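Engineer: Sequence plus the predicted model coming up.
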Amino acid sequence: MKISLPIFITCILAVSIAGCNTDSIYQDEQYKTLVYLLSGSENVFATSYTLNEEEPVRYVSVGCGGSNSNEQEITVTLEPNPAMLDEFNSLNYNYQSEYAKLLPADRYEIESYTVTLPASSDYHYVRMPVKVRPLGLSPDSIYFIPLKIKSVSRYDVNEDKSDVLFRVAIENDYAEQLVPTYYAKSGTMTNPITVLSGTKLVQPLEKDKVRMFIGNETYGNTTTVADIERLSVVVQILEDNTLVVTPYGDSMEVEMLDNVNGYNRYVPELLQGTTRQRVFYLNYRFRLKKSDGTFNVWREVEERLIRIED
């Protein structure tokens, strides 16, 4: 069967046009400008606020993606999105007591929920300031500010990155919440004599205060609020780096001791060979309250804690 030349040429042109259309669609998708909120897995963006300041500032990042930079200025407005936190909790936790918490409104300030991405900028994002008052936040709780894109002046929104769970964690010079801080412990306790070894979780409370368990008690998945209040002490670092140990809850009494020369102090830069270590030296005694209101015997503690660095 013979095919006429005109029909053959028409077929070739049709295939070529179809291919061009496909390429055009692919390029449009590839170079398309999409507005998004910067986040990681499950659209969480975690940041740490220092307890050294009353109202530190961190940022939510609003970006635009695509191979081409945005040729026009983009105005983006965000708004709170509490439903996002509800969904996150239902997917990640079995019990309400484990739920992440909405950061109370009186704990943070966002002066403006609207930001502007300049046209043809070398930077494909802009930052929205979030001021937080971290003093009093618990190291045992996970706090979020859930946000979503309310509107954009032009271009489309990346629907997969249209919202963010902005996590607020706390830190000071001695411990962090976001990346748990551990110290290597060594020492002894009396009544009965106990060797202290292993690692100890140290958590930030205030600018100059941290919390830790007594002795060899450990923090785990089954640890309750009652356990924390009963078995924890607060260590305060004074301006001269001397230390004061006090009970965290009301189920313990604590008294400072001076049995070991040079203890009850914090050394921020102990030189060991070629490395510098951050070390707590603790000497105190404690006794725990029994269910009838009386106290157990005093237990004396001599403990050295060396921060485990990354």
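Structural biologist: Received the coordinates, thanks. Note that the structure is predicted; figures quoted are calculated from it, not measured.
Engineer: hey, let's count contacts and neighbours off CA atoms from now on
Structural biologist: Noted.
Engineer: Outside of the strand or helix carrying residue 169 itself, list whatever touches it.
Structural biologist: Assessed by DSSP states H and E, residue 169 sits inside strand 163-171. Strand 163-171 is contacted by residues 36-39, 43-51, 60, 81, 84-85, 103, 134, 137, 139, 142-149, 176-178, 204 when judged by Cα atoms under 8 Å, 6 or more residues apart in numbering.
Engineer: in the chain, which strand has the most residues?
Structural biologist: strand 275-288 (DSSP state E).
Engineer: structure B:
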Amino acid sequence: MKIIIKTVFLMMLGILFTFCSSYDFDQEQYKKEINLLSNSELVYDRQVANLKSSGDTIFIMASLSGSIPSDEAYNVGIMESDSLFHAYNKSNFDIEKDRYARKLPEECFVIPNMDMQIPAGQSQVKFPVYLQNLDKLSPDSIYVLDYKIDPEKTPFVNPKKQEVLLRLFFENEFATTQQNTFYNYTSSSVLTLDLNSPMVKRPTNANQVFPLNENSVRMLAGDETFDEYKTGLDKINKRSIMVTIGDKTPQNPLARFVTIEPYKTLDVVQMTPFEVYNN
């Protein structure tokens, strides 16, 4: 009886090994598909470009899915698109077209290579986007890039993640468009711009600032406010100043030389630094 049981057990064990050797374990692994890195809404908004005069670099990132590393390289091609660009504006702003996001102007970026390769054993490749002339952009506008995978140059594309909308943010040492930046200040005196009843004030306020270029920010003069967005642009142009931050002062390394100029049409006269109002 024991001999019979042992024989049956060995036969079953042999059959099990036969099944295991013929079973394709690869079918249990996640499929190898190429996709563009984005969030659930196909937007990638985690890169902030520096406004330095020499330019900056951001990336469009393509990745390869799968449970185990690939033993072969995968070609990836990208091409410009606009479907997510239009969908983003429609879903966020509907008929308010003056608030629509804008595509980054061609003079402000270069993508040197639209065809790259994910090397064997790796899971991603980065397409560099070289940014330039960023001081020509408005800090009040939303800028995006819309790109998708080129199916003719890329095998095994994930159809749900084949396109990405890059939402661009900008920053310098003193402010960023990724989040609100406020400066506290105290002025000696301010004459309000109301021609009917001008008033002299000495406002102490927290004013929102916006990066313009490597060393400059924009803010509303005095205690002016933007009010309703439809009239905001006119107030920005008429009532804003540009503050350029220079080198550190030799007397106080915590202080910087500052130049105050009109942003657009506001008349500005910078007074000689005096006592507590020494720049």
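Structural biologist: Perfect, I can see it now. Predicted model only: the values in this text are computed from it and were never measured.
Engineer: before we move on, the earlier item: distance from the very next helix or strand once past the strand holding residue 169 of structure 1 to structure 2 after superposition?
Structural biologist: Stepping forward along the backbone from strand 163-171 of structure 1, the first helix or strand reached (DSSP H and E) is strand 181-189. Its matched residues in structure 2 lie on average 3.4 Å from strand 181-189 of structure 1 after superposition (mean Cα distance after the TM-score superposition for structure 1).
Engineer: From the chain's centroid, how far away is strand 181-189 of structure 1?
Structural biologist: Relative to its chain's centre, strand 181-189 of structure 1 lies at 24 Å (Cα atoms, centre = their mean, to the nearest Å).
Engineer: now stretch 271-291 of structure 1
Structural biologist: 26 Å.
Engineer: circling back: give the aligned range of the longest strand of structure 1 in structure 2.
Structural biologist: Counting by TM-score structural alignment, strand 275-288 of structure 1 falls onto no part of structure 2.
Engineer: So which bits of that strand are buried?
Structural biologist: Neighbour-count burial for strand 275-288 of structure 1 flags 277-288 (criterion: 16 or more other Cα atoms under 10 Å).
Engineer: Kindly report the same for stretch 254-273 of structure 1.
Structural biologist: Quick answer for stretch 254-273 of structure 1 (16+ other Cα under 10 Å): 254, 256, 263-267.
Engineer: now stretch 157-169 of structure 1
Structural biologist: Result for stretch 157-169 of structure 1 [16+ other Cα under 10 Å]: buried residues 157-158, 161-169.
Engineer: Export the residues you listed to a markdown table and append columns for distance to residue 68 of structure 1.
Structural biologist: Formatted as a markdown table, these follow (distance: Cα to Cα, whole Å):
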| residue | distance to residue 68 of structure 1 |
| --- | --- |
| 157 | 15 |
| 158 | 15 |
| 161 | 19 |
| 162 | 20 |
| 163 | 23 |
| 164 | 24 |
| 165 | 28 |
| 166 | 28 |
| 167 | 31 |
| 168 | 33 |
| 169 | 35 |
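Engineer: And the strand holding residue 169 of structure 1 against structure 2, how far off on average?
Structural biologist: Mean deviation for strand 163-171 of structure 1: 1.6 Å (mean Cα distance after the TM-score superposition for structure 1).
Engineer: In a markdown table, list the buried residues of stretch 254-273 of structure 1 along with secondary structure and distance to residue 93 of structure 1.
Structural biologist: What follows is the buried residues of stretch 254-273 of structure 1, written out as a markdown table (DSSP: H, G, I helix; E, B strand; the rest coil; distance: Cα to Cα, whole Å):
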| residue | secondary structure | distance to residue 93 of structure 1 |
| --- | --- | --- |
| 254 | strand | 36 |
| 256 | strand | 41 |
| 263 | coil | 42 |
| 264 | coil | 40 |
| 265 | strand | 40 |
| 266 | strand | 38 |
| 267 | strand | 40 |
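Engineer: Mind putting the residues you listed into TSV with distance to residue 226 of structure 1?
Structural biologist: Below are the buried residues of stretch 254-273 of structure 1 laid out as TSV (distance: Cα to Cα, whole Å):
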residue	distance to residue 226 of structure 1
254	18
256	24
263	30
264	27
265	29
266	29
267	32
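Engineer: Farthest pair within those residues?
Structural biologist: 254 and 267 (22.3 Å; Cα to Cα).
Engineer: what secondary structure does the equivalent of residue 234 of structure 2 over in structure 1 sit in?
Structural biologist: Under the alignment (TM-score structural alignment), residue 234 of structure 2 pairs with residue 226 in structure 1. Following DSSP: H, G, I helix; E, B strand; the rest coil, residue 226 of structure 1 is assigned to helix.
Engineer: residue closest to the middle of structure 2?
Structural biologist: residue 168 (3.1 Å; Cα atoms, centre = their mean).
Engineer: Distance check, whatever residue of structure 1 lines up with that residue against residue 212 of structure 1.
Structural biologist: Counting by TM-score structural alignment, residue 168 of structure 2 lines up with residue 168 in structure 1. Residue 168 of structure 1 sits 21 Å away from residue 212 of structure 1 when distances are taken as Cα to Cα, to the nearest Å.
Engineer: How about residue 153 of structure 1?
Structural biologist: Residue 153 of structure 1 is 50 Å from residue 212 of structure 1, by Cα to Cα.
Engineer: neighbour count winner among those two?
Structural biologist: Using other Cα atoms under 10 Å as the criterion, residue 153 of structure 1 and residue 212 rank with residue 212 on top: 20 against 12.
Engineer: Distance-wise, check residue 37 of structure 1 relative to residue 243 of structure 1.
Structural biologist: For residue 37 of structure 1, the distance to residue 243 of structure 1 - Cα to Cα - is 43 Å.
Engineer: So which of the two has more stuff around it?
Structural biologist: residue 37 (26 against 22).
Engineer: and that one, what does it touch?
Structural biologist: 60-63, 149, 161-164.
Engineer: Break down the stretch 101-250 of structure 1 into its strands, ranges please.
Structural biologist: Remark: strands assigned in the stretch 101-250 of structure 1 by DSSP state E, counting those that start in this stretch are 101-102, 108-109, 114-117, 125-132, 143-152, 156-157, 163-171, 181-189, 194-196, 199-206, 209-213, 232-237, 243-247.
Engineer: want to try a markdown table for these, with distance to residue 17 of structure 1 as columns?
Structural biologist: What follows is the strands of the stretch 101-250 of structure 1, written out as a markdown table (distance: least, Cα to Cα, whole Å):
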| stretch | distance to residue 17 of structure 1 |
| --- | --- |
| strand 101-102 | 54 |
| strand 108-109 | 55 |
| strand 114-117 | 37 |
| strand 125-132 | 37 |
| strand 143-152 | 35 |
| strand 156-157 | 28 |
| strand 163-171 | 39 |
| strand 181-189 | 62 |
| strand 194-196 | 77 |
| strand 199-206 | 65 |
| strand 209-213 | 69 |
| strand 232-237 | 74 |
| strand 243-247 | 79 |
